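Q: sharing a model prediction with you, sequence too.
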Amino acid sequence: MYQPNLIARAVWAVCRHQQAGLSRLLAPYRLGGGSYVYLLIIAENPGITQIELSSRLAIDRATVSKMLAILERENLIRRFPHPDDRRSAKLEATPQGMETFDRLARTVTGFRLKMLEGIAPEEQEVTLRTLRKILANIREPGDGESDFFRQ
């Protein structure tokens, strides 16, 4: 039986190396791995609100707000008034944001395929089921419904 510390360290190492690899790939676009996920969700869900984005990422609203300001400053997204709620804004990718997203999607997909080289589909499915269970075990009430396992 594996020890919990070994599994936790392995998960951390995979996350760390994935972030480092994505950061290298995204650096020419002045984006990091974290900001790419924001752009991805906004590009695929035009009109999403900041609150919905925060919930899907399971990240607090203040952190989301800071990242949105960066993406807006880079002209990758724009905010526009919510038609039914004046206190809320909707988000969408700008034409430049969509162009950047389209280019990055191919790069990121290639990187993610490299991560899975030599791992059989059955092994990938077992890993995914296990990670879902781990996440369910540690998620706190109110953490939001993350998009982490959406296809």
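A: Structure's in. What do you need? Residues are numbered from 1 along each chain as shown.
Q: when you work out contacts or count neighbours from here on, use the C-alpha atoms and nothing else.
A: Fine.
Q: which stretches of this protein form helices?
A: For the chain, applying DSSP state H gives helices covering 4-26, 33-44, 50-57, 61-73, 95-115, 121-138.
Q: take a look at this one as well, against the first:
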Amino acid sequence: MTDILRDIGIISRALDSIANIEFKEYDLAKGQYLYLVRIVENPGVIQDRLAEMIKVDRTTAARAIKKLEAKGFIEKRMDNTNKKIKKLFPTEKGQKTFPFIIKEHHYSNEVALKGLTNQEKEQIASLLKRVKENIEDDWNDVKKGKKRTY
């Protein structure tokens, strides 16, 4: 059987590498665009939830958020009811950059799915959703300290 996860990893790294090159002119690097997209789509999201959405640890998310804030793409705002909570919002610069990122995303989707029928596209989407859900369960368990038995 084919090593499906290896192929998924290759696809992911290739698309991430392309995006990092193309987003360099916007001063976005090292996957920062992923964070910006989620913040634009979910204004007011908190850092822990953002890390969970992207499936990275809190330290990695904190570094990316700090860089995006320093570059003026996002801003942190205090929560009105709980001053300990800082919510993340896109700035005007972040909002203006978002459409280009989405255009790149749609283009990459078109390239990746070229030659597939609509039925095949729906099938691969459905199967990948199931794979993602399986991995999310494992990811959550390991993040909570559970050891996997091989």
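A: Ah, there it is. Values in this document were obtained by computation on a predicted structure and should not be read as measured data.
Q: coming back round to it: with residue 79 of the first structure as the reference, name the closest of the helices of the first structure.
A: helix 61-73 (8.0 Å; C-alpha to C-alpha).
Q: equivalent range in the second structure for the closest one?
A: Mapped onto the second structure using TM-score structural alignment, helix 61-73 of the first structure covers residues 58-70.
Q: with mean neighbour count added, can I get the helices of the first structure in JSON lines?
A: Conversion of the helices of the first structure to JSON lines gives the following (neighbours: other C-alpha atoms under 10 Å):
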{"stretch": "helix 4-26", "mean neighbour count": "13"}
{"stretch": "helix 33-44", "mean neighbour count": "18"}
{"stretch": "helix 50-57", "mean neighbour count": "19"}
{"stretch": "helix 61-73", "mean neighbour count": "15"}
{"stretch": "helix 95-115", "mean neighbour count": "14"}
{"stretch": "helix 121-138", "mean neighbour count": "11"}
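Q: for residue 86 of the first structure, find the nearest of those.
A: Across those, residue 86 of the first structure has its closest neighbour in helix 50-57 (13.2 Å, C-alpha to C-alpha).
Q: the closest one vs the second structure, mean deviation?
A: Taking mean C-alpha distance after the TM-score superposition for the first structure, the mean distance separating helix 50-57 of the first structure from the aligned residues in the second structure is 1.7 Å.
Q: could you redo the helices of the first structure as a markdown table and give each row distance to residue 82 of the first structure?
A: Conversion of the helices of the first structure to a markdown table gives the following (distance: least, C-alpha to C-alpha, whole Å):
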| stretch | distance to residue 82 of the first structure |
| --- | --- |
| helix 4-26 | 31 |
| helix 33-44 | 15 |
| helix 50-57 | 11 |
| helix 61-73 | 16 |
| helix 95-115 | 20 |
| helix 121-138 | 33 |
